[in-house]
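Novice: Here is my input, please return the structure:
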Amino acid sequence: MPVDGRVARGDVTRKLVLRRAVDVASVDGLDGLSLGRLATELELSKSGVFALFGSKEDLQLATVEAAFEIFRSHVVTPSLDVAPGLPRLRAICENWLVYSEKRVFPGGCFFFNVGAEFDARPGRVHDAVASASGSFATFIRSTAAEAVNLGHLDVDAEVLAFELHALGRAANADSVLTGTTTPYAVARRAIQAHLAEKP
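Specialist: Presented below is the predicted three-dimensional model:
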């Protein structure tokens, strides 16, 4: 069955708007988004953009979802191609640092920024951000547990996962604030020390 041309154009426009939205939100926060702003910046019809998203909250929720897909494609999916246990855990950490260091989002890690923005604000957007961030934390934790179960490491997997997560977040925050890449080098050394193989 042929695809309706208007539907196809709407999908293209939606993707274009969301790609711009994730970049804006990584710098200005999800509250910095507006349908009018995005339409103007992308030189699109305001009415056309408004038709794609029912409200600012719907735009914010779609932006969180789009950002998580981008994050997953850079960090999670490539890690799954690596052998389970310690090799995969190392890959997760390195992919995450590269994603942040290369500024896939101009404001650094999207979820670090919007997490700080919405951490104490209940509602649908908070829940979406918490769910995305939480799923990544769970992925680190389950991979750390796998490394312990396989005999690659002799540590408390939950504590290790927490420390690795903290190191990645600290590297991102310090680098964005200082405009240097030094925090990533320090984080890599710390992660290497944490992931030294069991003697």
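
Novice: alpha carbons only for contacts and neighbour counts from here, please
Specialist: Noted.

Novice: Run through the neighbouring helices and strands of the longest helix along the chain.
Specialist: Across the chain, the longest stretch assigned as helix under DSSP state H is helix 124-149. The elements that helix 124-149 packs onto, with contact taken as 3 or more C-alpha pairs under 8 Å, 6 or more residues apart in numbering; DSSP states H and E, are helix 56-71, helix 86-101, helix 110-118, helix 157-178.

Novice: what about the residue lying closest to Lys198 once chain neighbours are set aside, how many neighbours?
Specialist: Among residues not flanking Lys198 along the chain, Leu153 sits closest, at 4.8 Å (C-alpha to C-alpha, 6 or more residues apart in numbering). Counted with other C-alpha atoms under 10 Å, residues neighbouring Leu153 total 21.

Novice: The structure of the following sequence is requested for comparison with the preceding one:
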Amino acid sequence: MVLVRADGRVERGNQTRRTVLGRAVQIASVEGLEGLSLGRLATELGLSKSGVFALFGSKEELQLATVRAAVAVYVDHVLRPTRSVPPGLRRVWRLCEAWTAYSRERVFRGGCFFYAATAEFDARSGKVHDALASAQTGWVTFVEQTIDEARAAGELAPDTDVRQLAFEVIAFLELANAESVLQNNNLGYDKAARSILGRLRRAATDPTLLPDTPHQPDSPMA
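Specialist: Next up is the predicted model:
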């Protein structure tokens, strides 16, 4: 009986943590990680302030937990769909489609969580900066590996500069996200997709592995 009660408390604590972080990532994507506070989250969610403080302990710990929660969401919406396609050029294009959908569909209300958070902390030092830098390094490495797999499979030219191509792909995606958030429209996604597709087709050994034109949904911004 004691064990059952203890397990119940642990599960309630875990559920509360998930609830708090679910709200925190959305707030941070719009207002920044500095916009988070334990008291605010407790009030908005109708939770005990002491209980929320017990879960995180400090604002910095809340920020770090929020970054980790955002990474998990990013993995679900971008990395896993990409990995569902066999290595090669089609996987590279799937990566671009998955990232575009993640930003365009506002998985985070403020667009790409990491684009916003990195701009907020890039010139700072400390644990939150380091966590964001690590997340960005992981993302860049994933893009580079995905492109390198396509080169190894013979679907990109042997002399393809993997790092340069990854940099360009990421730059186009992030600019589309920034334009969409700022201008409240979807025009940048189509421009980015066309630019990336053209770049990939020029590097491809068999351009027919890629679509002739990017397909983007026509739904307007809310």
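
Novice: Any idea what the TM-score comes out to?
Specialist: TM-score for the superposed chains, counting by TM-score structural alignment, normalised by the length of the first structure: 0.97, backed by 199 aligned residues with a C-alpha RMSD of 1.1 Å.

Novice: that older thread, how close does the corresponding residue of the second structure for the residue nearest to Lys198 of the first structure sit to Val169 of the second structure?
Specialist: Superposed on the second structure with TM-score structural alignment, Leu153 of the first structure falls opposite Leu156. Distance, Leu156 of the second structure to Val169 of the second structure, by C-alpha to C-alpha, to the nearest Å: 15 Å.

Novice: Next: Glu61 of the second structure.
Specialist: Look at Glu61 of the second structure and Val169 of the second structure: by C-alpha to C-alpha, they are 33 Å apart.

Novice: Compare the two (neighbour count), which wins?
Specialist: Neighbours were counted for Glu61 of the second structure and for Val169 using other C-alpha under 10 Å; Val169 has more, 23 against 14.

Novice: so what corresponds to the more buried one in the first structure?
Specialist: Under the alignment by TM-score structural alignment, Val169 of the second structure pairs with Leu164 in the first structure.

Novice: again with Cys112 of the second structure
Specialist: That one, Cys112 of the second structure, aligns with Cys109 by TM-score structural alignment.

Novice: neighbours around its match, how many?
Specialist: Cys109 of the first structure - counted by other C-alpha under 10 Å - has 26 other residues nearby.

Novice: quick one: contacts for it?
Specialist: By C-alpha atoms under 8 Å, 6 or more residues apart in numbering, Cys109 of the first structure lies in contact with Ser26, Tyr99, Ser100, Arg103, Asn172.

Novice: Now the alignment partner in the second structure of Ala25 of the first structure: which helix or strand?
Specialist: Ala25 of the first structure maps onto Ala28 in the second structure, with residues paired by TM-score structural alignment. Ala28 of the second structure belongs to helix 2-31 when assigned by DSSP states H and E.

Novice: Looking at the first structure, name the residue matched to Arg17 of the second structure.
Specialist: Counting by TM-score structural alignment, Arg17 of the second structure lines up with Arg14 in the first structure.

Novice: Against Tyr184 of the first structure, how distant is the nearest residue to that match once chain neighbours are set aside?
Specialist: Excluding the flanking residues, the one nearest Arg14 of the first structure by C-alpha to C-alpha, 6+ apart is Leu52, at 6.7 Å. For Leu52 of the first structure, the distance to Tyr184 of the first structure equals 38 Å [C-alpha to C-alpha].

Novice: Same question for Ser100 of the first structure.
Specialist: Distance from Ser100 of the first structure to Tyr184 of the first structure, by C-alpha to C-alpha: 9 Å.

Novice: And Ala62 of the first structure, by the same measure?
Specialist: 30 Å.

Novice: neighbour count winner among these two?
Specialist: Neighbour totals were compared for Ala62 of the first structure and Tyr184, and Tyr184 leads with 22 against 19 (other C-alpha under 10 Å).

Novice: Find me the equivalent region of the helix or strand encompassing the more buried one in the second structure.
Specialist: Tyr184 of the first structure belongs to helix 182-194 when assigned by DSSP H and E. Taken onto the second structure by TM-score structural alignment, helix 182-194 of the first structure occupies residues 187-199 there.

Novice: Pick the most buried one from the helices and strands packed on helix 124-149 of the first structure.
Specialist: helix 86-101 (a mean of 21; mean count of other C-alpha atoms under 10 Å).

Novice: That one - contacts with which helices or strands?
Specialist: helix 77-79, helix 124-149, helix 157-178, helix 182-194.

Novice: For the third one, give me the average deviation versus the second structure.
Specialist: When you say that, I think you mean helix 157-178 of the first structure. Aligned to the second structure and superposed, helix 157-178 of the first structure gives a mean residue distance of 0.5 Å (mean C-alpha distance after the TM-score superposition for the first structure).

Novice: Tell me which residues are up against that helix.
Specialist: Contact with helix 157-178 of the first structure is made by 93, 96-97, 100-101, 107-109, 112, 137, 140-141, 144-145, 148, 181-184, 186-187, 190-191, 194, as judged by C-alpha under 8 Å, 6+ apart.

Novice: before we move on, what about the last one?
Specialist: For helix 182-194 of the first structure, the surrounding residues in contact (C-alpha under 8 Å, 6+ apart) are 93-94, 97, 101, 160, 164, 167-168, 170-172, 174-175.

Novice: Right, I'll call it a day here.
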